[in-house]
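here is my input; please provide its structure:
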Amino acid sequence: MNYRSIFNSKLFADHNIIVTGGGSGIGRCTAHELSALGARVYLIGRKLDKLGRVQQEIMEDGGKAEYRVCDIREEDAVTACVKSIISECGQLHGLVNNAGGQYPAPMAAINQKGFETVVRTNLTGGFLFAREVYNQSMSKHGGAIVNITADNWGGMPGMAHSGAARAGMDNLTKTAAYEWGCAGVRVNAVAPGWVASSGMDTYEGPFRAVIPTLVEQVPLKRLATEAEVSSLICFLLSEGASFISGDTIRVDGAASQGSGVWPLPKARNSHSYNGFHRAVTPNVLQKKD
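Here you go, the predicted model:
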């Protein structure tokens, strides 16, 4: 089987696109779809085994993928990483700033180190990659950047560090779009809500116990698939979005548009799209016998 994308199979032919956090979850899915659409994908992450595994998957499916081990929080490492990629491919057409991470904790219990670590991962790293991709390639040739944030408009209780960083990325997206538009660079963001991805299995304790109940807070009464996020990312990178810049688009099934005051009836006619042939249901969402 191959990725069943809704887009033309040659959409990104001869394009070189970086995907940070490409070793798992949404990043892995997006890398697969981009490669299925003709792109040469450069996977970025900190864990060699994950990057190598995704590269092998893509190559088995007939795609093109390379990888670089890089800590996106380290300025010199990011500068060198982007330089290495450009020296190999000549030009970058797209960047998917997907890498991120956080841990659940009440705000009063987060120490400075924990707060700054999450901000560096979810905001500073994305800034560094965008800046270097722009300075080293896109300022000369144009291109498209998609930042991945989170659905944090109502606050993020239990994840204050991540919420602050994600809100910063939303504003950074707007600023970059305005400053870099003159070079033919578009910058947008995607804000996923609850997505059935491998990241859910990283949580433990009370937070993990809540995950299977999240569907009750979504009008569509289901979680998103990784492919439903990836398809939006691919659209924003494409020529079809050539006049869209500075926007953040939510992928949350309208969960952020209401509150518990309005009761949610049982959903009808809600069907998911999952073109990712290698998708795996997270353990936390698998039905127990």
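
contacts and neighbour counts: CA atoms only from here.
OK.

part of a helix, is residue 147?
No - using DSSP: H, G, I helix; E, B strand; the rest coil, the assignment for residue 147 is strand, not a helix.

how far away is it from residue 157?
The gap separating residue 147 from residue 157 is 22 Å, by CA to CA, to the nearest Å.

which of those two has more residues huddled nearby?
Remark: of residue 147 and residue 157, residue 147 carries more neighbours, 27 against 14, as counted by other CA atoms under 10 Å.

for the helix or strand hosting residue 26, what is the distance to the chain centroid?
In the assignment (DSSP states H and E), residue 26 maps to helix 25-36. Its chain's C-alpha centre and that of helix 25-36 lie 10 Å apart, by CA atoms, centre = their mean, to the nearest Å.

one more, please, to line up against the first structure:
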Amino acid sequence: MPELLDLLSSSLHRGSTVFVTGGGSGINLGIAETFARTGAKVAICGRTEDKLVAATARLRDLGADALYAVADVRDHDALTAALALTESRFGPVSAVIAGAAGNFNAPAEKISANGFKTVIDIDLLGSFNTAHAAFAQLAETSGSILFVSAGQAYCPTPNQAHAGAAKAGIENLMKNLALEWGQYGIRVNTVVPGPIAGTEGVERLSAEVGAEQWRQAVPLGRFGTTADIGVMAAILASPLGGYVTGSQIVVDGGFGLAGFGMLRRDWMSLESEGARS
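Modelled structure (predicted):
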């Protein structure tokens, strides 16, 4: 959606450094691309090197200084090393996007304890690890943290007990960090994407439930784009969002207003393999 991205100044983040977890694909890569278009130096991390190499090439094609580090957000030491590499190359980070996530579709009674723990560890523990490892750099720059949340945090969703618990934890973590870290000039918020076209989760579930049924469940009548989320992230991390902290920003075309009620019958019958970003 280049028209949307053209509305942002190409110098909005010039001289700044952004660090994006799960940045090799999907929404998180879209966010990284938006920062690249607005002049930031961009570092991404994830677990799959092939994806990171391709994503870094895309960011460089957009004119950004970019690097990647292979790091699992469940590993605090690996994140610390990735952030140290970023600082050594690009200077201290001024924006951190904690977007790495794990999910799969299953009714609660069929989720194993290990499966539940895995999603909690990637989403919630990973978000804390990211923020904690970046704290010193963010305190130096009076920077911004943006957690990528989900509607499951506040809307009970069939087959998503694990993800809902993890995302609800992230929302509470965000508010606590905003309260505690405001004294250091650090702003902390969440963004809640709706169904975003081209992402693995939406492609998989729209194929099973039906793309048209999904679209009808969105009051604006369309899927979102990664640019919709990227633009909001870029604004929140810039001086334009300088008085916004402790806030949950919902970017879902109104999808969350009715919840998953319109999809409930078909959704509850689905069980599929996990998707992790």
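
and the helices in the stretch 101-250 of structure 2, which stretches?
Ranges of helices in the stretch 101-250 of structure 2, per DSSP state H, counting those that start in this stretch, are 113-120, 126-141, 161-181, 200-209, 211-216, 226-236.

would you format these as JSON lines with distance to residue 268 of structure 2 and mean neighbour count included?
Shown next, in JSON lines, are those (distance: least, CA to CA, whole Å; neighbours: other CA atoms under 10 Å):
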{"stretch": "helix 113-120", "distance to residue 268 of structure 2": "18", "mean neighbour count": "17"}
{"stretch": "helix 126-141", "distance to residue 268 of structure 2": "28", "mean neighbour count": "21"}
{"stretch": "helix 161-181", "distance to residue 268 of structure 2": "12", "mean neighbour count": "20"}
{"stretch": "helix 200-209", "distance to residue 268 of structure 2": "10", "mean neighbour count": "16"}
{"stretch": "helix 211-216", "distance to residue 268 of structure 2": "15", "mean neighbour count": "16"}
{"stretch": "helix 226-236", "distance to residue 268 of structure 2": "27", "mean neighbour count": "22"}
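
closest to residue 92 of structure 2 out of those helices?
Each of these has some distance to residue 92 of structure 2 by CA to CA; the shortest is helix 126-141, at 5.2 Å.

OK, contacts around the most centrally placed residue in structure 1?
For structure 1, the residue nearest the mean C-alpha position is residue 98 (3.5 Å; CA atoms, centre = their mean). By CA atoms under 8 Å, 6 or more residues apart in numbering, the contact list for residue 98 of structure 1 reads 19, 20, 21, 22, 26, 27, 126, 147, 148.

what is the nearest of those residues to residue 40 of structure 1?
Relative to residue 40 of structure 1, the closest of these is residue 19; by CA to CA it sits at 10.5 Å.

got a list of what residue 122 of structure 1 touches?
If you count contacts by CA under 8 Å, 6+ apart, residue 122 of structure 1 has them with 99, 100, 101, 149, 162, 165, 166, 169.

nearest to residue 223 of structure 1, of those residues?
Ranked by distance to residue 223 of structure 1 (CA to CA), those are led by residue 149 at 17.0 Å.

against residue 86 of structure 1, how distant is that closest one?
Residue 149 of structure 1 is 26 Å from residue 86 of structure 1, where distance means CA to CA.

what do you get for residue 245 of structure 1?
With distances taken as CA to CA, residue 245 of structure 1 is found 24 Å from residue 86 of structure 1.

and the two? Which one has more around it.
Taking other CA under 10 Å, residue 245 of structure 1 and residue 86 do not tie; residue 245 has more neighbours (22 against 16).

so who does the more buried one touch?
Here residue 245 of structure 1 is in contact with 174, 177, 186, 187, 188 (CA under 8 Å, 6+ apart).

now residue 211 of structure 2
Contacts for residue 211 of structure 2 were tallied using CA under 8 Å, 6+ apart; there are none.

which residue in structure 1 aligns with residue 120 of structure 2?
In structure 1, the residue paired with residue 120 of structure 2 according to TM-score structural alignment is residue 119.

isn't residue 189 of structure 1 right next to residue 168, touching?
No - with contact defined as CA atoms under 8 Å, residue 189 of structure 1 does not reach residue 168; the gap is 11.6 Å.

ok, residue 229 of structure 1 to residue 161 of structure 1 distance?
From residue 229 of structure 1 across to residue 161 of structure 1, the span is 23 Å (CA to CA).

now residue 167 of structure 1
For residue 167 of structure 1, the distance to residue 161 of structure 1 - CA to CA - is 10 Å.

return the member of the contacts of residue 245 of structure 1 nearest to residue 12 of structure 1.
Looking across the contacts of residue 245 of structure 1 and measuring by CA to CA, the closest to residue 12 of structure 1 is residue 186, at 16.1 Å.

the closest one touches residue 139, doesn't it?
No - counting by CA under 8 Å, residue 186 of structure 1 stays clear of residue 139, with 11.1 Å between them.

please enumerate the shared neighbours of those two.
Taking CA under 8 Å, 6+ apart as the contact rule, residue 186 of structure 1 and residue 139 both touch residue 180.

aligned to residue 170 of structure 2, what sits in structure 1?
Per TM-score structural alignment, residue 170 of structure 2 is aligned with residue 169.

so what's that match closest to, chain neighbours aside?
Closest residue to residue 169 of structure 1 apart from its sequence neighbours, by CA to CA, 6 or more residues apart in numbering: residue 123 at 5.8 Å.

does the one you found touch residue 173 like I think?
No - here residue 123 of structure 1 lies out of contact with residue 173, judged by CA under 8 Å, at a distance of 10.7 Å.
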